[in-house]
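**Student:** need the 3D shape of this:
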Amino acid sequence: MKEKSSRRGSHGFGLVALALLLALLAANYFGVNPFRPAAEAKEPERPSLLVSIQDMSQYHAAVGNFEVIIDSQENGISWLPDFVSGERTLFLAKGTVNAYVDLGGLTGESYQLSEDGKKATIRVPAAQLDKPNLNVKDSYIYDQRRGVGKAISDAFSTPDQSKFFEMAETRIASAAEESELRDRATENTKAMITGMLKPSGVEAVFVE
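**Tutor:** Next comes the predicted model:
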């Protein structure tokens, strides 16, 4: 009896092994490999959609590059000396400001063509300044002195540099207003208009 049972057991095991082998061969035939690592999940590609197109009348005539140093001082706790709770930070900020002329402002009252068509009298709109475009990558803290207590507390928190960028944006905007950037943009715009009219034999005359 034991011999028959062992034969039946080995026979059954052989059938199971054969069935598994056939299943693996069939899976491989149909391109399914159960031993192949699972493929990484990939986000399906979605087409980019153009929402709208806007016509621009601005002529960007000049760009100013600015650097400012922000000297920020915090006194800390009033009843403690600065070497304990005070902080002083020197922050170097870099950025650009675009100067442009809105040519959409050239209405019929802004230009006049002579009767012989050889001279155009033009009043160029005033140049405008964009908001400063800060260069975050090249702006950094290059010197910082903190009191002992301040240094310990900051060691357990993430430094926040947003206030330095806000101060830098204000400073750069003021520097751009005081610079010759507007005048340069106006002169470049006049040169551009002169160059456009010259091939047509029209002389550009600018008035304030």
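
**Student:** contacts and neighbour counts: CA atoms only from here.
**Tutor:** Fine.

**Student:** for the protein, what spans make up the helices?
**Tutor:** All helices of the chain, identified by DSSP state H, fall at 2-29, 82-85, 148-154, 162-178, 181-197.

**Student:** compare with the first, here's sequence two:
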Amino acid sequence: MGMAESPTPDHPTSEYPAVPDRPEDSEPTPEQVRPSGCARLLIFVGFVFALIVLTCFGLRAVNVLPSFDNPFAEETTDRSQPVLLQSMRDLHRYVAADGTFQVIVDLQENRDNIPDFLVNRRTLFVGSGTVETYVDFSALSGDALKIDEEKKTIELTLPAPQHSTAALDMQRSYVVAEERGLFNRIGDAFANDPAKQQKVYQMAQERITEAARASGLDQRARDNTQRMLESLFARLGYTTVTVTFAAP
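**Tutor:** Modelled structure (predicted):
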């Protein structure tokens, strides 16, 4: 048996087939240069999408489409019920003066023998409210008005001016600071007690109403009421109007 002839370097063997020519050594065919069907589809979809976006911007510029700046913009919906009339009453009072007051309420609630960092509630509240001072003409007695037609004089006996309960202005009232203990925070996380806020509001109303009584509104109300009655009866031809207020 003769020995197999060894392959020369220029002739490939069956174990090592010939290596194809490199791509750069040959020119690509038109089929290789042309994009595939999937690529053409992606290009078409991208073109259509860009056309839609440009159309939307154009319509928005002429105020045809709404703004799409923030798809998560906050929206407020009013689901309030109609106003229910609870009562009506006739008023026979003359509001002669009013005063606007501001009070700082510093209310603290804690428990004895318990550290403040566990159980403590301190609220610093600035309250602004208005108190009206009025004269109630519905309480006049039969002899409260004495008229002398010959002398054109009138004598009036009126009740003392009264103060209304302070009406808080919630646009000018606000909580400055609030401190709560650990247990208070845990409790508030599971339940909200409106009565706690109401207590602060009530205290502010009481303080403002007390301040109004010592502010001189009573005397201002007397003077304004007397000037109003003098002007009223002077137009009716009376020359002298005497107004006397009852003791508070």
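
**Student:** if we can go back for a sec, and K137 of the first structure, which of the helices of the first structure is closest to it?
**Tutor:** With CA to CA as the criterion, K137 of the first structure lies closest to helix 162-178 of the helices of the first structure, at 11.8 Å.

**Student:** what range in the second structure matches the closest one?
**Tutor:** Per TM-score structural alignment, the counterpart of helix 162-178 of the first structure in the second structure is residues 198-214.

**Student:** one step back: need the helices of the first structure in CSV (columns: mean neighbour count and distance to Q54 of the first structure).
**Tutor:** Formatted as CSV, the helices of the first structure follow (neighbours: other CA atoms under 10 Å; distance: least, CA to CA, whole Å):
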stretch, mean neighbour count, distance to Q54 of the first structure
helix 2-29, 12, 55
helix 82-85, 18, 53
helix 148-154, 14, 47
helix 162-178, 17, 27
helix 181-197, 17, 22
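
**Student:** among those helices, which comes closest to V97 of the first structure?
**Tutor:** Of those, nearest to V97 of the first structure by CA to CA is helix 162-178, at 7.0 Å.

**Student:** what does that closest one rub up against?
**Tutor:** 64, 66-70, 91, 93, 95, 97, 129, 131-134 (CA atoms under 8 Å, 6 or more residues apart in numbering).

**Student:** quick check: that helix compared with the second structure, mean distance?
**Tutor:** Following superposition, helix 162-178 of the first structure is found to deviate from the second structure by 1.8 Å on average (mean CA distance after the TM-score superposition for the first structure).

**Student:** off-centre distance for that helix?
**Tutor:** Averaged C-alpha coordinates place helix 162-178 of the first structure at 18 Å from its chain's average position (CA atoms, centre = their mean, to the nearest Å).

**Student:** also compute the angle for it relative to helix 181-197, please.
**Tutor:** 60 degrees (axes from the mean of the first three to the mean of the last three CA atoms, to 10 degrees).

**Student:** just to revisit the earlier point, to S110 of the first structure, which of the helices of the first structure lies closest?
**Tutor:** The minimum distance between S110 of the first structure and the helices of the first structure falls on helix 181-197, with 13.4 Å, by CA to CA.

**Student:** compared with the second structure, how much does the closest one deviate?
**Tutor:** On superposition with the second structure, the mean distance recorded for helix 181-197 of the first structure (mean CA distance after the TM-score superposition for the first structure) is 1.2 Å.

**Student:** what's that helix packed up against?
**Tutor:** Taking 3 or more CA pairs under 8 Å, 6 or more residues apart in numbering; DSSP states H and E as contact, the helices and strands that helix 181-197 of the first structure lies on are strand 58-74, strand 87-102, strand 203-206.

**Student:** in the longest one, what counts as buried?
**Tutor:** Read that as strand 58-74 of the first structure. Under the neighbour-count criterion of 16 or more other CA atoms under 10 Å, strand 58-74 of the first structure has 59-64, 66-70 buried.

**Student:** so where is that strand in the second structure?
**Tutor:** Across the second structure, the stretch matching strand 58-74 of the first structure (TM-score structural alignment) is residues 93-109.

**Student:** next: the second one.
**Tutor:** Under the alignment (TM-score structural alignment), strand 87-102 of the first structure falls on residues 121-136 in the second structure.

**Student:** related to what we said a few turns ago, distance to E109 of the first structure added to the helices of the first structure, as TSV?
**Tutor:** Below are those laid out as TSV (distance: least, CA to CA, whole Å):
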stretch	distance to E109 of the first structure
helix 2-29	80
helix 82-85	63
helix 148-154	61
helix 162-178	28
helix 181-197	17
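
**Student:** which among the ones you listed is found nearest to F206 of the first structure?
**Tutor:** In terms of CA to CA, the element of these nearest to F206 of the first structure is helix 181-197, at 7.7 Å.
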